[in-house]
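Undergrad: Here is a sequence together with a model predicted from it:
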Amino acid sequence: MHLKGWKHQLPGTNECPVCQEELCPSVPPSCPAGKVREHCGCCWECAVREGQPCDLHPERHFYGQCGDGLECVVQEEENISYGKTPEPLCVCSSRQAVCGTDRKTYRNSCQLQEAANRGRKRNLAIAHMGPCKKAPVIVSPPQDIITLEGHDIIFGCEVSSYPVAFLKWRKEGDSGFLPGDDSHIAIQARGGPQRYTITGWLQIQEIQKQDEGLYTCYSRNEFGQASASARLWVVPPDSPLAVYVQTHDVGIFDAEDDEEDVLEEGSTDFEPKQK
């Protein structure tokens, strides 16, 4: 691996040579984590980015130094794969999301600074701490389903927004939101799988022909609203088409890292089937 720094120590000593900046290697025009002086304090070099290995101790000069706003720390044991040796990585000192002047939410201030340093957004700055406030956007809409009478199905709908939006379901032709007073329909909403997203499910059990129709996921917060629809077709078991129908649950994600459940008022708490 290429060692950083100009000349490094003099051979056989811990001393740095006399600085001659005219002999320093050129530095790329855009360093994602900014520039730092190499350990002898003479030449500039690209700083180590967030998530990359770094030199934890001052006497080591192998990986390099972290950029501004980053600190070199050793990973916690639970975050290390089995059989691997812990190594120091550059970690952002701030863990809070920020909103950029480009109206984009960044995981932290270091990610925003990387975007600015890459050269495409030189004037990019922090507009305010916390995520950008925005209207709901449906990132995973419900999908059409064909199923047999008597089967159970689940529609899923994932929405991104801040503040987090509410999520409701409605069937075309009905005046109110589901589930209403229908005992074979249940709805659930849960934060996740990503930050600032909420996912809702509509479950219909023991489907009958009258359940066929268009179902819409509605989402709203103070900045706007969004919706997406999917159609349910119901095939009688004695239909010639029944042998070709295979019901699939859709819109379901792995709930292992989900946020706390948020149930809609009047809904039935059920556990969606996971793929």
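TA: The structure has been received and is ready for your questions.
Undergrad: C-alpha only now, for contacts and for neighbours.
TA: Will do.
Undergrad: Which residue ranges of the stretch 151-275 of the chain form strands?
TA: Along the stretch 151-275 of the chain, counting by DSSP state E, counting those that start in this stretch, strands occupy 153-162, 166-171, 185-191, 197-204, 213-221, 224-235, 261-262.
Undergrad: ok, and what's touching the shortest one?
TA: Right, the one you point to is strand 261-262. Under the criterion CA atoms under 8 Å, 6 or more residues apart in numbering, residues 188, 189, 190, 191 lie in contact with strand 261-262.
Undergrad: for the first one, same thing?
TA: Strand 153-162 is contacted from outside by 131-143, 147, 165, 196-205, 207, 217, 219, 221, 247-252, 272, using CA under 8 Å, 6+ apart.
Undergrad: For PyMOL, write the selection for the buried entries among those.
TA: The following PyMOL line selects those of those that are buried, judged by 16 or more other CA atoms under 10 Å:
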select buried, resi 131+132+133+134+135+136+137+138+141+142+143+147+165+197+198+199+200+201+202+203+204+207+217+219+221+249+250+251+252+272
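Undergrad: Just give the number of residues close to residue 58.
TA: Look at residue 58: counted by other CA atoms under 10 Å, it has 9 neighbours.
Undergrad: Which residue lies nearest the spatial centre of this structure?
TA: residue 194 (4.3 Å; CA atoms, centre = their mean).
Undergrad: Could you export the strands of the stretch 151-275 of the chain to TSV, including columns for distance to residue 88?
TA: Output for the strands of the stretch 151-275 of the chain, formatted as TSV (distance: least, CA to CA, whole Å):
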stretch	distance to residue 88
strand 153-162	33
strand 166-171	41
strand 185-191	32
strand 197-204	31
strand 213-221	41
strand 224-235	43
strand 261-262	35
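Undergrad: A further structure is provided below for comparison with the first:
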Amino acid sequence: MWAVRGLLLVLVLVTAQSEPQPETPAEALLSGEGQPCVRGAGPRCGPGLECFRADKKSKVGVCTCKSTHEVCGSDGVTYKTPCALKSANDRRDQELQPEPVTAKGKGRCPSAPLIVTPPGEVYNVSGSQVYLSCEAVGVPTPVLTWNKVVNGGRKKVELLPGDRDNLAVQTRGGPEKHQATGWLLISPLTEAEQGSYECHASNSQGATSAVGAIHLVQSLEDISVKRVLKDEEL
């Protein structure tokens, strides 16, 4: 009899340990990022969060991350804040994914260049001023160069500042936004400058390019005609 009672007691203890324990009252009151919080008695923000109130006199606010910098995760994804990375790990726990995401470093993850604003097509008369522009993003900040496409696309000639008196090449980079913008300015426009131009963006992660064009027309009236024809082709 005593042996049976002992066995039943062991089974009860094992079952109790295997069942999930309910949250304590303190844990239940903790709010996550983006959830409401109340000053004084009420839901409080969890670890790494603070209660932000747009109106300082208001008791109700929203839980926001104390750290506002971006974080590069071990999964290659850039998270807006360390709290966003923590939320991703919480979701992984719920989905029973074994490998947690760790922070590889502060800031965005390295990425190959992406041209977000390619050079377009310009139509103008001889002697006018024309320009092409190009914008690319990437980590590290991409380096932009311009090439003249010749021989039906079989050859590319890099354009450098000071190559010709009527040609100017400018670039501007933004390390914080990892964005680079480049301009190709021609003034005055001659027949030799019409043709295709390539915007080339590169960094340590890769390279990409996009092509624009400059067209020489006989008169200003031809500009609108050429544009209409181009739109009809599209």
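TA: Received the coordinates, thanks. Note that the structure is predicted; figures quoted are calculated from it, not measured.
Undergrad: Among the contacts of strand 261-262 of the first structure, which one sits closest to residue 42 of the first structure?
TA: Nearest to residue 42 of the first structure among the contacts of strand 261-262 of the first structure: residue 191, at 50.0 Å, using CA to CA.
Undergrad: Mind telling me what the closest one corresponds to in the second structure?
TA: Under the alignment (TM-score structural alignment), residue 191 of the first structure pairs with residue 173 of the second structure.
Undergrad: Do I have it right that residue 177 of the first structure meets residue 167?
TA: No: shown here, residue 177 of the first structure and residue 167 do not form a contact pair, counting by CA atoms under 8 Å, at 10.4 Å.
Undergrad: and these two? which has more neighbours close in?
TA: residue 167 (26 against 13).
Undergrad: Looking at the second structure, name the residue matched to that one.
TA: By TM-score structural alignment, residue 167 of the first structure lines up with residue 144.
Undergrad: same thing with residue 73 of the first structure?
TA: So, by TM-score structural alignment, residue 73 of the first structure is matched to residue 52.
Undergrad: I'd say that match and residue 65 touch.
TA: No: counting by CA under 8 Å, residue 52 of the second structure does not reach residue 65; the two are 9.3 Å apart.
Undergrad: who's more crowded, the two?
TA: More neighbours surround residue 65 than the other of residue 52 of the second structure and residue 65, with 23 against 19 (other CA under 10 Å).
Undergrad: Any idea how many residues pack against the residue nearest to residue 175 of the second structure when sequence neighbours are not counted?
TA: Setting aside the residues directly before and after it, residue 175 of the second structure is nearest to residue 141 in space (CA to CA, 6 or more residues apart in numbering), at 6.0 Å. If you count neighbours by other CA under 10 Å, residue 141 of the second structure ends up with 24.
Undergrad: how close does residue 141 of the second structure sit to residue 212 of the second structure?
TA: 22 Å (CA to CA, to the nearest Å).
Undergrad: what does residue 41 of the second structure give?
TA: 62 Å.
Undergrad: And the two? Which one has more around it.
TA: residue 212 (19 against 9).
Undergrad: Go ahead and confirm that one touches residue 123.
TA: No: look at residue 212 of the second structure against residue 123 with CA under 8 Å: they stay out of range, at 11.5 Å.
Undergrad: element containing the equivalent of residue 116 of the second structure over in the first structure, please.
TA: Matched by TM-score structural alignment, residue 116 of the second structure corresponds to residue 139 in the first structure. Here residue 139 of the first structure sits within strand 134-140, counting by DSSP states H and E.
Undergrad: Tell me roughly how far whatever helix or strand comes next after that strand lies from the second structure on average.
TA: The C-terminal neighbour of strand 134-140 of the first structure among helices and strands, as given by DSSP H and E, is strand 145-148. Superposed on the second structure, strand 145-148 of the first structure shows a mean distance to its aligned partners of 3.0 Å (mean CA distance after the TM-score superposition for the first structure).
Undergrad: From the contact counts, what lies against strand 145-148 of the first structure?
TA: The contact analysis (3 or more CA pairs under 8 Å, 6 or more residues apart in numbering; DSSP states H and E) places strand 145-148 of the first structure against strand 224-235.
Undergrad: gap between residue 126 of the second structure and residue 216 of the second structure?
TA: Taken as CA to CA, the span from residue 126 of the second structure to residue 216 of the second structure is 7 Å.
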